[in-house]
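Colleague: pasting the structure only:
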């Protein structure tokens, strides 16, 4: 009965504080204090100090603000415009036409930004007006952007991957490598649906783009060289074993500054804006991580994770049953919380249960990120929905109807990942 009362008090405390508008990090800290006072006799103040220091003095964690800063710098460049111009001649003749630019563009930008919201906003501010002017159906243009924007969480470098790696004590390099094949799989699924939709709704498609010669195609393709070089510098250095995630993040910042400088968008004002933007985001995530670390300590002292793992292991759910239950649980959380909050709130609780049924923590990290991607497009608080609402002026629920197929594609991705775990683990086994 103690596990039920402890879980109920924790959930109610969190929901009340979050419902009152308290910052997520502060709500986590306050909930931890409640658990300490009600279910342990340990000194709260002493444990708070040691926990804060132990989890903030982390070399691995330094990659987080660097990758965020890299994304902030690139957000203020002409990268999205160059992506559209460079990709359009290559995808314009495919069934679905330029809607594929949303998929490929988001996939490329995700590889240098690490943020779903930044990926959606950066690609969308260029692609949506262009697709609208060419007569593309809003269901296709907006839906494909919302779905593809979630790739910012999965294709490395990913901020959420770093958060999960720190919270679960899993190698960030291994997570980055594991995210590549699932990311490419999702891109293929999104593009496949666009092709299918265009075949089923030919009346909603504009006339095919004029064919562009190979000379012009290659000329425009050169616009992609800076971002391709940056991807090779950041991700390639990790895969080749030349750099840790933190060192690769430093390479990424340097490369982003060079791209912005050559493109003429690196001014004193843009540099300061990017720096302050990265500082605000990093501080917010840092507070959430510290709050989650303290809550983890509180639950460890109270014995909640061990008791929960025991209950799950004795329930006979097995791997598939546990994943099915957790998927529903995470999607429900996604209705009310952002992706980072979901990861830090749940990791410490579910990891013992994951270990109890023998699930690989690297595989589980990729699974968790795909489910968190669902949360990005789940009303009423899906972050990508708000980004697209800001870009288009459409209502949240109107946008939601447009993204239902892409949500179902993410569900399909979870099923495929569960049925074929090698999708996430094969490249790690080949590389490390």
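Modeller: Okay, I see it. Keep in mind that this is a model prediction, so the values were computed, not measured.
Colleague: going forward, measure contacts between C-alpha atoms and count neighbours the same way
Modeller: OK.
Colleague: Whichever strand or helix holds residue 323 - contacts with which helices or strands?
Modeller: Secondary structure assigned from DSSP states H and E places residue 323 in helix 318-334. Where contact means 3 or more Cα pairs under 8 Å, 6 or more residues apart in numbering; DSSP states H and E, helix 318-334 is packed against helix 339-356, helix 361-376.
Colleague: and residue 187, which of those is closest to it?
Modeller: Nearest of these to residue 187, taken as Cα to Cα: helix 361-376 at 12.6 Å.
Colleague: Pull the contacting residues for residue 310.
Modeller: 353, 356 (Cα atoms under 8 Å, 6 or more residues apart in numbering).
Colleague: got it, and residue 46?
Modeller: In this structure, residue 46 makes contact with no residue, judged by Cα under 8 Å, 6+ apart.
Colleague: Check it against this one:
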């Protein structure tokens, strides 16, 4: 379920794809909502089914709490959730662009942290340095990708590759299956951002020549990259779970296999029902 973080806005992966493919980031954020909810429902359904079939393995429930106690324990979390909702809503409603919404989020985060007594010079400095490192990393990757895109344009590689793929006479469905397998394989060895940036210069002309909507493909690509987060040998989430549980990696990969299957099933649903992706952006 942690893989949903790549799809539910605000998502760095969607931002990077939007910049690389020149697709509206606001529309990408809107396009990711329904697929994200679909995956959440599939994951939840699997968990409920497993719990019904294996009642002895279900952990015992914690001590019950009243609504007032839950509200009191959530007093530090509720402002953060409201801030995220405000940032995303400002993009969806058109009140702010993605950049303006990011600025709103920064100001809101400062206000929330100050109101909770967590804003000190040290925390502000650490947050600023962390954000700078992250931005520099993404900026260097994007600049390298832009240079690679320009170089490939000069030698004509994307056009030649697109023509080669076109000469294979693959149907759009077969092309999507081929690209899905391709991204699942390379995603086992590269992180999501690098995967998208390094391949967009070649893949984008191919999907455009096949008549595939780049907006739809962005969500398809994000979910495909998510599958790589739970596939060995370099599935990031597998290592996180290993450190949390102390279990061996093969065991964790085996118990995560149903979630991989559910994400593949979700991709099939998106192919046969593309409105799951395009309906919300189409209402902007």
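Modeller: Looks like it arrived, so ask away. Values in this document were obtained by computation on a predicted structure and should not be read as measured data.
Colleague: Once they're superposed, tell me the TM-score.
Modeller: Counting by TM-score structural alignment, normalised by the length of structure 2, the TM-score of this superposition works out to 0.93. Behind it: 284 aligned residues with a Cα RMSD of 1.8 Å.
Colleague: how about the helices and strands packed on helix 318-334 of structure 1 in TSV, adding distance to residue 273 of structure 1?
Modeller: As requested, those are exported to TSV (distance: least, Cα to Cα, whole Å):
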stretch	distance to residue 273 of structure 1
helix 339-356	23
helix 361-376	25
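Colleague: Same list (these) but as TSV, adding mean neighbour count and distance to residue 185 of structure 1.
Modeller: Rendered in TSV, the data for these read as follows (neighbours: other Cα atoms under 10 Å; distance: least, Cα to Cα, whole Å):
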stretch	mean neighbour count	distance to residue 185 of structure 1
helix 339-356	20	21
helix 361-376	25	12
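Colleague: Determine which of these approaches residue 237 of structure 1 most closely.
Modeller: Closest approach to residue 237 of structure 1 among those is made by helix 361-376 (20.1 Å; Cα to Cα).
Colleague: what does the closest one correspond to over in structure 2?
Modeller: Here helix 361-376 of structure 1 aligns to structure 2 at residues 214-229, judged by TM-score structural alignment.
Colleague: What are the contacting residues of that stretch?
Modeller: 3-4, 6-7, 13-14, 17-18, 21, 23, 27-28, 31-32, 35, 180, 183-185, 187-188, 192, 204, 207-208, 234-238, 260, 263-264, 267, 270, 274, 277-278.
Colleague: Please tell me how far residue 119 of structure 2 sits from residue 111 of structure 2.
Modeller: The gap separating residue 119 of structure 2 from residue 111 of structure 2 is 9 Å, by Cα to Cα, to the nearest Å.
Colleague: my bad, residue 69 of structure 2
Modeller: Distance check for residue 69 of structure 2 against residue 111 of structure 2: by Cα to Cα, it reads 25 Å.
Colleague: Tell me which of the two has more neighbours.
Modeller: The residue with more neighbours, out of residue 69 of structure 2 and residue 111, is residue 111; 14 against 11, by other Cα atoms under 10 Å.
Colleague: The aligned partner of the more buried one in structure 1 and residue 70 of structure 1, how far apart?
Modeller: Across the two structures, residue 111 of structure 2 finds its equivalent in residue 258 of structure 1, going by TM-score structural alignment. When distances are taken as Cα to Cα, residue 258 of structure 1 and residue 70 of structure 1 turn out to be 11 Å apart.
Colleague: Residue 371 of structure 1 too?
Modeller: Residue 371 of structure 1 sits at a distance of 25 Å from residue 70 of structure 1 (criterion: Cα to Cα).
Colleague: can you check residue 342 of structure 1 too?
Modeller: Counting by Cα to Cα, the gap between residue 342 of structure 1 and residue 70 of structure 1 amounts to 24 Å.
Colleague: Counting neighbours, what do you get for the equivalent of residue 157 of structure 2 over in structure 1?
Modeller: The equivalent of residue 157 of structure 2 in structure 1 is residue 304 (alignment by TM-score structural alignment). For residue 304 of structure 1, the number of neighbouring residues by other Cα under 10 Å comes to 21.
Colleague: try the one 3 residues further on
Modeller: Using other Cα under 10 Å, residue 307 of structure 1 is surrounded by 15 other residues.
Colleague: and it, what is it in contact with?
Modeller: Counting by Cα under 8 Å, 6+ apart, residue 307 of structure 1 makes contact with residue 3.
Colleague: what helix or strand is it on?
Modeller: When secondary structure is defined using DSSP H and E, the element that contains residue 307 of structure 1 is helix 304-315.
Colleague: Mean per-residue distance, that helix versus structure 2.
Modeller: Superposed on structure 2, helix 304-315 of structure 1 shows a mean distance to its aligned partners of 1.6 Å (mean Cα distance after the TM-score superposition for structure 1).
Colleague: give me the element the most centrally placed residue in structure 1 is part of.
Modeller: In structure 1, the C-alpha closest to the average C-alpha coordinate belongs to residue 153, at a distance of 2.0 Å (Cα atoms, centre = their mean). Following DSSP H and E, one finds residue 153 of structure 1 within helix 151-154.
Colleague: Over in structure 2, find the residue span that helix aligns onto.
Modeller: Counting by TM-score structural alignment, helix 151-154 of structure 1 corresponds to residues 4-7.
Colleague: for stretch 277-292 of structure 1, same thing?
Modeller: For stretch 277-292 of structure 1, the aligned range in structure 2 is residues 130-145, judged by TM-score structural alignment.
Colleague: Repeat that for stretch 85-95 of structure 1.
Modeller: Per the alignment by TM-score structural alignment, stretch 85-95 of structure 1 matches no residues in structure 2.
Colleague: ditto for stretch 19-38 of structure 1
Modeller: Residue correspondence for stretch 19-38 of structure 1 in structure 2, counting by TM-score structural alignment: none.
Colleague: mind listing what's buried in that stretch?
Modeller: Buried residues in stretch 19-38 of structure 1, counted by 16 or more other Cα atoms under 10 Å: 24-36.
Colleague: quick one on the thing from earlier: closest to residue 234 of structure 1 out of the helices and strands packed on helix 318-334 of structure 1?
Modeller: Using Cα to Cα as the criterion, the shortest distance between residue 234 of structure 1 and these is 19.6 Å, found for helix 361-376.
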